[in-house]
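Participant: predicted model and sequence below, questions to follow.
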Amino acid sequence: MRDFFMPANTCTQGADSRAARRPPEPYAPPTRPWVLLVALVLVALNLRPALSSLAPLLGQVSADVGLSASAAGLLTTLPVLCLGVFAPLAALLARRLGAERVVLMVLVALGAGIALRTQFGAAGLFIGSLLSGASIGIIGVLLPGIVKRDFPRHAGTLTGVYTMALCLGAALAAGASVPLADALGGSWRFGLGFWMVPALLAALAWWPQAKGGAAARHPHRPVRGLWRAPLAWQVTLYMGLQSSLAYIVFGWLPSMLIARGLSAESAGWVTSGSILVQLPSALAAPWLATRGRDQRLAVVWVMSLTLAGLFGCLYAPLSGLWGWAVVLGLGQGAMFAVALSLIVLRAGDAHVAAALSSMAQGVGYTLAAMGPLAVGLVHDLTGGWQAVGWLFGGIGLAAIACGLGAGRAQVLQVEAGHG
């Protein structure tokens, strides 16, 4: 069992001789690895419900609060924008408090943000969405570094498990929010507010990790040269562009399907089903992507599936809608898993992985936030959904171009310095 958690080689390719001669830092494997793994999965389950629970209820929310399509687009964009804007805070907070303690505190903040969205009208919606997005952005940056550090020999596989949990949380929230709202009193507030409960339960499960003081065991160190590395920017742009398509689906796919004639509940279940299909592809994609020489072919395949599913949901006859939703889900689950895997695979050690995660998610999610906003603006300008297909195609082709660079079998030639 101990061999499963032994650290991988922590020297990056191209590091100078001083870095090579530096003695390795003391490392203690987690004393209860399966407790940590279960806690990681529970945390990951809570990193998407705040985003995907709103879309099926967006029509009710907009009508009740009085939001235009552009304002609704901003509401779906805001938490995604916060994922990027607040991501750089993760490293700063982790250096001061320890990654595990930060995850615990931010889980509590996530629960508070979800609850706030149900109160104080439009102001509560936007402020709660901001707090929720900021919380998810900080946690999302820290978890890949924890996986790389404590499960170094199986980082790819566990990245798939982590991604699968993300997809499951998104699917549950997309499908269950409308039925929960109906069952708990008929108000959209119950459908949105329910998701603070699993966030607080995840905080309880994470509590033993925060008490363990892992920060002292493996302190963060600054990484030099990352922002000047073309490979780091290719990973970052691929993360942002593929995420843009994902958040368009979270934020707008139910509305698109409702406009095509589905009920709000049916549209929510189709979206949920598509996200649920992401589970097997999210788990399998990191393993499959590492079977070949590099990940370039995987990048092309998963983006092609995603675009085919999106175009099918938007333009194909409704009789085949569930088939296209399955194609979309398979593509998007694999697409996101490959993006996370690229962060781990292109980094030589846990410090570089944490820094690259911060860069890729900070810049990437800021870029991704423009996708849902652009869809809302296109809808307002054209009065329909037909024109957004051009937007899908442009984002997808740009993601393939960046992914072909990020998918090369290279390791970032950057150095993790002293803290």
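Facilitator: Yep, that arrived.
Participant: contacts and neighbour counts: CA atoms only from here.
Facilitator: Will do.
Participant: quick one, strands of the protein?
Facilitator: Under the criterion DSSP state E, strands of the chain are mapped to 223-224, 415-416.
Participant: so which of those strands has the densest surroundings on average?
Facilitator: Greatest average neighbour count among these goes to strand 415-416 (a mean of 23), per mean count of other C-alpha atoms under 10 Å.
Participant: hang on, the earlier thing: present the strands of the chain as TSV; the columns should include distance to residue 217.
Facilitator: Converted to TSV, those look like this (distance: least, C-alpha to C-alpha, whole Å):
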stretch	distance to residue 217
strand 223-224	18
strand 415-416	17
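Participant: identify whichever of those lies nearest to residue 261.
Facilitator: Across the strands of the chain, the minimum distance to residue 261, taken as C-alpha to C-alpha, is reached by strand 223-224, at 51.7 Å.
Participant: packing partners of that closest one?
Facilitator: When contacts are defined as 3 or more C-alpha pairs under 8 Å, 6 or more residues apart in numbering; DSSP states H and E, strand 223-224 packs onto helix 350-368, strand 415-416.
Participant: for residue 382, which of the ones you listed is the nearest?
Facilitator: helix 350-368 (22.0 Å).
Participant: for the closest one, packing partners?
Facilitator: helix 69-85, helix 89-97, helix 121-150, strand 223-224, helix 230-259, helix 321-346, strand 415-416.
Participant: give me whichever of these is most buried.
Facilitator: Among the helices and strands packed on helix 350-368, helix 321-346 has the highest mean neighbour count (mean count of other C-alpha under 10 Å), at a mean of 26.
Participant: want to compare, so here's the second one:
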Amino acid sequence: MHKNQRIFLILLTAMNLRLSVTAITPLFTAIQKTLNVDSTITALLVTIPLLCFSIGAVITPWLNQRFGLRPLLIFTNGLLILANILRPINVAFLLVGTLLIGIAISLLNVLVPVMISQTTHETSEITKLTSYYSVIMNILAAIATATAIPLANLFGWANVLRGFAIPVLLTFIASLLLTPFPKSAAVENPQKLLKTLLHDKAAQKLTIFMGLQSLIFYSLISWLPAIYQSLGATSSEAGMLLSIFQFVGIPAAIALNYLTDTKKLFIILATGYSLGMITIFWHGIGWWLSAIILGFTAALIFSVALNLIATSSTQVTKIANRSALAQSLGYLLAATGPVILGRLHDSFHSWSVVLIMLIILMGLTILAGVRVVNHQK
């Protein structure tokens, strides 16, 4: 009974891990017009959460030790509800609300692998749970991204932002009613993160892998529309291509259950990155193929990263610390991606340099993932 409750709560939590961050991007134009802000401010609505993911993840093991999972889940979901409701009021609330959203999600990002590890110790079940929670996360984010503009036309962008609180409310209620994680489930005597960084080889490799794949994902989310437009796509086509990029993450997360051969898995990932970057230059149908292939690959490699963290040890302490380190430093690295690649474009006045850099980063990501797998054997 407790196991089913834990699984249910994990899947509910997954609904809120990306929704409030990525689904807001289609509303940037409406937000700029209504609140009279420029693109720098709206860009912060993605950058701030990434920085929070980095900073907030560091304190999660200590908070987990001090308060336990259930109180943290109640607090973070309550914080998410409040932030989503308040942030459309004005610019100040928009930025502060985004900061609170980033902090809350950063805690949940680290707690979910711990929740999974406390639900089951079977590697196959851990993989399934990781896959299912990735599917739920991608479904909500993709649907919200695709429907944000139509819903904003009907109800206004502010009410759409407030609507992001609805799935959080469901999770909040479940956190209050269900008690699947007892206080004793809190992490005991966690290692210092600095010590983990310096001496835990597995944590070091996981951090590099997590950071590189996140950097690629958020760079693609930020700049794919502009890249497609530079190649001849209209703005509406570019927007649809970005929606496709996110939607194909749904079957990618499910595919993890059937890709049990690690060697073949990384061959698929390397092939996906390669084909995605090649087809992007193929006018018309190639853009759609690239969005599908890159979206599938980016979602699959994210699920792989989460699964490698969750299966890196049988000790909750190690998993919590490795998860915190991988996500704190990993998202800090990811936050630099959109900015650095944007500056590259401004310096060379061409997206070709950016695409070359992405190809190099993709190669490094595959190598980093293979090193993680070899270390865990």
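Facilitator: Sure thing, it's come through. Just so we're clear, the structure is a prediction, and the values are computed from it rather than from any experiment.
Participant: nearest to residue 313 of the first structure, out of the helices and strands packed on helix 350-368 of the first structure?
Facilitator: Comparing these by C-alpha to C-alpha, helix 321-346 comes nearest, at 5.9 Å.
Participant: one step back: with distance to residue 185 of the first structure added, can I get the helices and strands packed on helix 350-368 of the first structure in CSV?
Facilitator: Listed next are these as CSV, based on distance: least, C-alpha to C-alpha, whole Å:
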stretch, distance to residue 185 of the first structure
helix 69-85, 24
helix 89-97, 38
helix 121-150, 18
strand 223-224, 51
helix 230-259, 22
helix 321-346, 30
strand 415-416, 53
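Participant: who wins for proximity to residue 289 of the first structure among these?
Facilitator: Using C-alpha to C-alpha, the nearest of those to residue 289 of the first structure is helix 321-346, at 7.2 Å.
Participant: in the second structure, what residues pair with that closest one?
Facilitator: Under TM-score structural alignment, the counterpart of helix 321-346 of the first structure in the second structure spans residues 287-312.
Participant: let's have the helices and strands packed on strand 223-224 of the first structure in JSON lines, adding distance to residue 334 of the first structure.
Facilitator: Formatted as JSON lines, those follow (distance: least, C-alpha to C-alpha, whole Å):
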{"stretch": "helix 350-368", "distance to residue 334 of the first structure": "17"}
{"stretch": "strand 415-416", "distance to residue 334 of the first structure": "30"}
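Participant: looking at the ones you listed, which is buried most?
Facilitator: Per-stretch averages of neighbours, counted by mean count of other C-alpha under 10 Å, single out helix 350-368 among these, with a mean of 27.
Participant: now do that helix: distance to the chain's middle.
Facilitator: Relative to the centre of its chain, helix 350-368 of the first structure is centred 11 Å away, using C-alpha atoms, centre = their mean, to the nearest Å.
Participant: post-alignment, it versus the second structure, mean distance?
Facilitator: Following the fit onto the second structure, the mean deviation recorded for helix 350-368 of the first structure is 1.1 Å by mean C-alpha distance after the TM-score superposition for the first structure.
Participant: and that helix with helix 69-85, angle?
Facilitator: 170 degrees (axes from the mean of the first three to the mean of the last three C-alpha atoms, to 10 degrees).
Participant: report the angle between helix 350-368 of the first structure and helix 321-346.
Facilitator: 140 degrees.
Participant: measure how helix 350-368 of the first structure sits relative to helix 230-259, angle-wise.
Facilitator: 40 degrees.
Participant: hang on, the earlier thing: which of the helices and strands packed on helix 350-368 of the first structure sits closest to residue 106 of the first structure?
Facilitator: helix 121-150 (5.4 Å).
Participant: for that closest one, name the packing helices and strands.
Facilitator: Here helix 121-150 of the first structure touches helix 49-52, helix 69-85, helix 89-97, helix 99-116, helix 155-183, helix 321-346, helix 350-368, going by 3+ C-alpha pairs under 8 Å, 6+ apart.
Participant: what's the longest one aligned against in the second structure?
Facilitator: Yep, that's helix 155-183 of the first structure we're talking about. Using TM-score structural alignment, helix 155-183 of the first structure pairs with 126-154 in the second structure.
Participant: how many neighbours does the closest residue to residue 338 of the first structure other than its chain neighbours have?
Facilitator: Of all residues not flanking residue 338 of the first structure in the chain, residue 286 sits nearest, at 5.8 Å (C-alpha to C-alpha, 6 or more residues apart in numbering). Applying other C-alpha atoms under 10 Å, we find 30 other residues in the vicinity of residue 286 of the first structure.
Participant: isn't residue 286 of the first structure up against residue 337?
Facilitator: Yes. In this structure, residue 286 of the first structure is within contact of residue 337 by C-alpha atoms under 8 Å, at 6.2 Å.
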